[in-house]
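Asker: Sequence first, then the predicted structure, then my questions.
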Amino acid sequence: MNDGGIESNGDGIKSNKGGVKLNDGVIKLNGDGITLNGGVIKSNDGGIKLNGDVIKLNGEVIKLHDGFITLNGGVIKPNGEVIKLNGGVIKLNGDGIILNDGGV
């Protein structure tokens, strides 16, 4: 095509190297869009990385900016505050609430 597009007769796009590269970084499928400008979407390892933030579904890790949420480790940390569920510790602004040993 003159505009640099790719047309297929129903066979899709195939590559021996297994990769497709586009200069504008946009892949659209049936109106849904995936934009990769330094961000990465991975499905084989169950992880999604967007703009440096990390969301892992199978690994149960969600990282957003500087705060992070970890489910397997039982830690939720928003804005420097820490909530630990497995360890039974809730800390808010330096104050502690300890549940497992009965102390508050």
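Answerer: Okay, I see it. Numbers count the residues shown, from 1 in each chain.
Asker: drop to CA atoms for contacts and neighbour counts, all remaining ones
Answerer: Fine.
Asker: Leaving out the residues flanking it, which one is nearest to Ile90?
Answerer: Ile83 (4.5 Å; CA to CA, 6 or more residues apart in numbering).
Asker: element containing that neighbour?
Answerer: strand 82-84 (DSSP states H and E).
Asker: Give me the buried positions along that strand.
Answerer: Val82, Ile83, Lys84 (16 or more other CA atoms under 10 Å).
Asker: Tell me which helix or strand comes right after that strand.
Answerer: Beyond strand 82-84 on the C-terminal side, the first helix or strand identified by DSSP H and E is strand 89-92.
Asker: The structure to be compared is supplied as follows:
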Amino acid sequence: MTELLLTDEEEARYREQRSLSTDEDGKKILVGLTVEESIWLVEHNRGDIAYRTGSSTERPTEEDKRRARELRDKHEIVRLAMLGFRNHVLRTDRT
């Protein structure tokens, strides 16, 4: 079974950013992405951080960087749209 596994710290950060959701099968995902895309992006981010902090010598490829940018953009568009809708609902509920 394919599953997005996060550390407690990662989960707390993603929840604070309102970045987590579940798909139609109840699997944890990053908003706007599939399970597979979510797993790939989280693993890429971990590897990128490890490389930049010197704990890994494996440098992300240009293709991986491009794919990560595309997935981050896809994720952020949906996340920000959801936040905007949520804020709109909160404002209209108060009137």
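Answerer: Ah, there it is. Owing to the predicted nature of the structure, the values given are computational and were not obtained by experimental measurement.
Asker: Got a TM-score for the two of them?
Answerer: The TM-score (TM-score structural alignment, normalised by the length of structure 2) is 0.21; 38 aligned residues with a CA RMSD of 4.4 Å.
Asker: Which elements pack onto the strand holding Ile83 of structure 1?
Answerer: Packing contacts for strand 82-84 of structure 1, counted by 3 or more CA pairs under 8 Å, 6 or more residues apart in numbering; DSSP states H and E, involve strand 75-77, strand 89-92.
Asker: Take those strands and write them to a markdown table, including distance to Ile48 of structure 1 and mean neighbour count.
Answerer: As requested, these are arranged in a markdown table below (distance: least, CA to CA, whole Å; neighbours: other CA atoms under 10 Å):
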| stretch | distance to Ile48 of structure 1 | mean neighbour count |
| --- | --- | --- |
| strand 75-77 | 19 | 18 |
| strand 89-92 | 28 | 17 |
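Asker: So which elements touch the longest helix along structure 2?
Answerer: The longest helix of structure 2 (DSSP state H) is helix 62-94. Using 3+ CA pairs under 8 Å, 6+ apart as the contact test, the elements touching helix 62-94 of structure 2 are helix 35-52.
Asker: among the helices and strands packed on strand 82-84 of structure 1, which is nearest Gly67 of structure 1?
Answerer: strand 75-77 (5.7 Å; CA to CA).
Asker: Can you name every helix or strand that the closest one contacts?
Answerer: strand 67-70, strand 82-84.
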